[in-house]
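Asks: Provided below are the primary sequence and the corresponding predicted coordinates.
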Amino acid sequence: MRPLDPRLLRYAHAARRFLLVGALLGLAQTLVVVAFAWLLTRAITFTVAGEPLRTIAPTLAALAGVVVLRSVLIWLLEVAANRGAAQVKSQLRAKVLAQLAERGPDWVASRQSARLSTVVTTGLDALDNYFARYLPQLLLTMIATPILIIVILSQDLISGLIVIVVIPLIPLFMILIGRVTQSVQQEQWQALQRLSTGFLDVVGGLGTLKIYGRERRQFDRIRSITEEYRTRTMKVLRVSFLSGFVLELAASLSVAIIAVSIGLRLIDGALLLGVGLFVLLLAPEVFLPVRQVGAQFHAASDGLAAAEELFAILDDETTPEISRADAVAHTVQLGSGALVLNGVSVRRGDTLVIDHLHAEFAPGQLSVLRGVSGVGKSTLVAALLGFVPFTGNLTLDGVTVSAGSTRGWLAWAGQRPGLFRGTVAENVALGAVSADPTGSDQSLVVQSLCWAGAAEVSPATVLGVNGEGLSGGQAQRVAAARAIYRALATDCHVLILDEPSSALDSDAEAGLLVGLRHLADQGRVVIVVSHRAAVAAAADNVIELQELTHV
């Protein structure tokens, strides 16, 4: 990533405001530095000349005021940097989450979930150092350094020429060291990604590993990845300390050259004390921002690596069909007619999964999609949801539905319950944005649970992460109740349930089928993906998907 990537300004408008505020504060801080050096020089020359205290007092008072003002400006710049970092992180997170939602679960599934989580969470948090430390110093380098060089040139041409000759050496060292730092930092970031992914895999499959007695091997694997990450972190620190030493040495030698030159000319009488002291006070300030940019680059490198990966997600155009269609999509109006598929074909990568499917799902009927495992049932559902591009014609009540159009007419529950921490009522009412599960919508929550065959589950039950506190069958029925709630609360015309009874016993399954029959009797299109015989027996319309023969 470049020192200031234009994509940061494009995706986060708060960065533009911070640059403007930072530039103004940097300019004010530079002027204060010049004033401080001039006032201090004046106070020292008055003292050397033997001036009385009443003559020096106004200069000392002004000097104290400048010191206070400089402290205030430094504090304001830090506040602006921290506030800008928080706003930029919020905007970037919102954009990347919107991008993930737009591309849908099919695109997200093709990426490593742990990698995406690391980028959006701890990765973006590392931008704090970029804004709070690195970017302010970069602004000061761009503003303060040229102004201070001009001031030194106006006072002492020789010292100014020395600064002009020496100062490019520091950026040269920074570029050489920066290349090494970027390389080792990228390796450290990849090690962190592997550590996150490996840990998530172990936690997810710990039960299975424990049963088969293979957990010790995974512990050793995590220990190995952790050791690799520790080693790479220490390597980054070594490079950081070495680069900091080189930059400090180069800056110190540069100031020493100027000091020696001024000292020799003061002895010869070729330079006035006031001028020499003023230039000598400004010389370290010229090199300070440049040194700090190099030093803070290492503190910001984690955030830069994460931002680079985040920009790659935002710039990814691997699924333009859906994203572009969504930009010009229309919202299909609620109708009372059938959902019709005419010659619909769906591909997963280069594999044709659904080939010219013709089907009609009529309102008032319970329709069942059947087929052997891997035949494409879930793929077809993903196409109906708009998550996967398709060819052919899909219409609702005669109105064409495109892959990227919004689907306010549809309620859905997938194979995974997808429950969150909170009460059962809050999980069920997630299907409607304006719902109040503790108020007037409580009765609708209870009705949805009843129609899902989960009447025994109390809406007040508090769940943990991933629905902890419910059995597999109860979690499945609560997920179905969420879809039913959405259908009732927002009057959705189409309800799709993907394997809603795979973990249910016959009694619970029968209760769910009764509820689905109620929904169908209200004139809705009810589609159930299931291989269960009882579901097929209760259906009005069974569509059998045939496995394609790939040559």
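Replies: Structure's in. What do you need?

Asks: going forward, measure contacts between C-alpha atoms and count neighbours the same way
Replies: Will do.

Asks: for the longest helix anywhere in the chain, packing partners?
Replies: Identified as the longest helix of the chain according to DSSP state H is helix 53-109. Helix 53-109 is packed against helix 6-11, helix 13-48, helix 124-125, helix 127-129, helix 273-315, helix 320-327, with contacts defined by 3 or more Cα pairs under 8 Å, 6 or more residues apart in numbering; DSSP states H and E.

Asks: Indicate which one of the ones you listed is closest to residue 387.
Replies: helix 320-327 (7.8 Å; Cα to Cα).

Asks: That closest one - contacts with which helices or strands?
Replies: For helix 320-327, the packing partners by 3+ Cα pairs under 8 Å, 6+ apart come out as helix 53-109.

Asks: The helix it packs on to helix 13-48, inter-axis angle?
Replies: 160 degrees (axes from the mean of the first three to the mean of the last three Cα atoms, to 10 degrees).

Asks: who touches whichever helix or strand comes after helix 53-109?
Replies: Using DSSP states H and E, the next helix or strand after helix 53-109 towards the C-terminus is helix 113-118. Applying Cα atoms under 8 Å, 6 or more residues apart in numbering, the contact partners of helix 113-118 are 193, 196, 197, 200.

Asks: now swap in stretch 357-372 and tell me
Replies: With contacts defined as Cα under 8 Å, 6+ apart, stretch 357-372 is touched by 336-345, 377, 516-517, 519-531, 535-536, 538-547.

Asks: adding another structure so you can compare the two:
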Amino acid sequence: MPDAESSPERTRMRPVDPRLLRYASASRGFFVAIAAIGFAQTLVIAAFAWLLTRAITGTIDALGTGASGADLPRTLMLLAGVVAVRAVLLWVREVVSARAAARVEAQLREQLVAAIGRLGPGWLAEQNSARLAVVAGRGLEALDAYFARYLPQLVLTAIATPILIAIMWWQDWISGLTVVLTIPLIPLFMILIGLATRSVQNAQWKTLGQLASRFADTVRGLSTLKVFGRQYRAVSSIEKVTASYRRETMRVLRVSFLSGFALELLASISVAIIAVSIGFRLIDGSLILAVGLFVLLLAPEAYLPLRQVGVQFHAAAEGVAATEDVFAVLDAASRAPRTGADAADAPLPSGSSFDLEVRDLRVRRGAALLPPVSFAARPGTVTLVEGPSGSGKTSLLAALRGAADFEGVAHIGGRDVRTVAPWHWLAWAGQQPGLVSGTIGGNVRLGDDRDATADGTVRRALDLAGAGALDPDAELGVQGAGLSGGQAQRVAVARAFHRHLSGHAPVIALDEPSAALDADTEAALWASVRSLADAGATVLLVSHRSTARAIADQVVALHPAEVTA
């Protein structure tokens, strides 16, 4: 994943990232709705202060003059109505924010998955997959606080604070001027504290990504660690990262509490200055009680929205950090060249020839190019690609399926493979089985949404792959746990066979399918591959086994050579 710590986007302090509006359309309507609610809340705040002032001054006048105070019940009823309206507006704001957070979270997660698919396996292989999982899961879930607390408060501040200051200035210009002079201190301290908060929050988020990566690597390599007696050292390493994450979390909390105290202190001092000024002018008679009390009731409300923005920033900081990582991936995908994965979701025309033609294809590895490869694979043939380790056999298949950049020509049915989605023409089985939790049959049918109850294709694919003894209804664990290495490899090959037999892919590409098989099972697999080719499949076989030559119609030999820039 792009280094978020060094990203220029990470170093900017912006209340709202404009990319949020671009990548999550649900956020646009959310801002409109929150603005309307914020304006209504501002009117309610002013009405509450005015009605409360009227009730208090009316009671004082009634006690002082002995009048009946007939308007007091009506004022109190209006005041109760305003309180109820304010409570309803708060409830509506919570509902709107929660729904917007859910929609934006779903949109960003969907776009993140689509962006990773567009960037391709080659890009993904260079990234921290565990951290990507944390970003897509825990990180985007943190948007709840961002939308439910921070953004509504930010919008309310932009609307309420100017209106309330204007009302105070209109009623008492001295109090209004005091607010105008003192309120900039709050955003000034917010910026200073925000810089510290962003620093510690980013450190916490980075440590969380390291913890997820360390844990995933330990679980994945646990058997190897046990063989070498290093499992306890791995546990110790995880404990150290966990302790570091705990320290970073406590630092975030300390900064949050400190910022809350600082903002409350500034607001309290500012309100106190206004109160003292009003008190002196009430004593000398230059200000009437109704105006002074009304302005004094509005003063805390003028400071409150801006103060709450600083407080809620800490609750939303984790979501902000996560969205920046998401935006980094989405930006990278928007700059990436279009590939077959971005092609229109339509198969090749039914009358197309499924010849695979490769001319001077040079796979790119970073800034280097592998030696050129040329061949033509026809339906009904087996093309064997062989060569020593590191000669580019797997890279060739990666280029054909859109997982690696290349130069040169690669056509399927007369069309560039980069303009045809690979799932429309290629049935592939790699060196890593890539099984998922679920049934064996579900793994074989991966990508096929048809009802499997009356489909015997799964059983036939398993038989052809030499896995006929496996029960399609047997449950597998994570990454195919429950099968041996050879069985998992055969299930992966059966998956490629099933896709071809189902009519989804005319070309079968197998990368070292017999690496984990014994001699007898390998011979049966070669016979199955040959039978599929004789039935019309175009087979591209990568293998270092000399026995594969017996079923090959042509052999493409790759030789190790110096790559060129």
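Replies: Looks like it came in fine. Note that the structure is a prediction, hence the values are computed from the model and not measured.

Asks: before we move on, the earlier item: quick check on the contacts of helix 113-118 of the first structure: which are buried?
Replies: Buried members of the contacts of helix 113-118 of the first structure, scored by 16 or more other Cα atoms under 10 Å, are 193, 196, 197.

Asks: that older thread, how far off centre is the longest helix of the first structure?
Replies: For helix 53-109 of the first structure, the separation from the chain centroid amounts to 20 Å (computed by Cα atoms, centre = their mean, to the nearest Å).

Asks: Give me the mean distance between it and the second structure.
Replies: Compared with the second structure after fitting, helix 53-109 of the first structure deviates on average by 1.1 Å (mean Cα distance after the TM-score superposition for the first structure).

Asks: Separate out the buried members of the contacts of stretch 357-372 of the first structure.
Replies: Buried subset of these (neighbour count, 16+ other Cα under 10 Å): 336-341, 343-345, 377, 516-517, 519-520, 523-531, 535-536, 538-539, 541-543, 545.

Asks: Excluding covalently adjacent residues, which one is nearest to the residue nearest the centre of the first structure?
Replies: Centroid-nearest residue in the first structure, with Cα atoms, centre = their mean: residue 120, separated by 3.0 Å. Sequence neighbours aside, residue 93 is the residue nearest to residue 120 of the first structure in space, at 6.3 Å (criterion: Cα to Cα, 6 or more residues apart in numbering).

Asks: From residue 406 of the first structure, how far off is the one you found?
Replies: 22 Å (Cα to Cα, to the nearest Å).

Asks: how about residue 238 of the second structure, what's its match in the first structure?
Replies: In the first structure, the residue paired with residue 238 of the second structure is residue 222, using TM-score structural alignment.

Asks: Specify the local secondary structure of that match.
Replies: Three-state call for residue 222 of the first structure (DSSP: H, G, I helix; E, B strand; the rest coil): helix.

Asks: repeat for the one 3 residues further on
Replies: Residue 225 of the first structure falls in the helix class when you classify it by three-state DSSP.

Asks: now swap in residue 358 of the first structure and tell me
Replies: Residue 358 of the first structure - assigned by three-state DSSP - is strand.

Asks: Next, count neighbours for the equivalent of it over in the second structure.
Replies: With TM-score structural alignment as the criterion, residue 358 of the first structure lines up with residue 374 in the second structure. By other Cα atoms under 10 Å, the residues close to residue 374 of the second structure number 14.

Asks: Measure how buried the residue opposite residue 52 of the first structure in the second structure once aligned is and give me the count.
Replies: Under the alignment (TM-score structural alignment), residue 52 of the first structure maps onto residue 68 of the second structure. Counted with other Cα under 10 Å, residues neighbouring residue 68 of the second structure total 11.

Asks: what residues are up against residue 68 of the second structure?
Replies: Counted by Cα under 8 Å, 6+ apart, residue 68 of the second structure has contacts residue 62.

Asks: And it, how far from residue 51 of the second structure?
Replies: Residue 68 of the second structure sits 18 Å away from residue 51 of the second structure, going by Cα to Cα.

Asks: So what does residue 337 of the second structure match up with in the first structure?
Replies: Taking TM-score structural alignment, residue 337 of the second structure has residue 321 as its aligned residue in the first structure.

Asks: Tell me the spacing between the closest residue to its match other than its chain neighbours and residue 146 of the first structure.
Replies: Sequence neighbours aside, residue 389 is the residue nearest to residue 321 of the first structure in space, at 6.8 Å (criterion: Cα to Cα, 6+ apart). Distance, residue 389 of the first structure to residue 146 of the first structure, using Cα to Cα: 55 Å.

Asks: Repeat that for residue 533 of the first structure.
Replies: Residue 533 of the first structure sits 80 Å away from residue 146 of the first structure, taking Cα to Cα as the criterion.

Asks: Since that was my last question, I'll sign off now.
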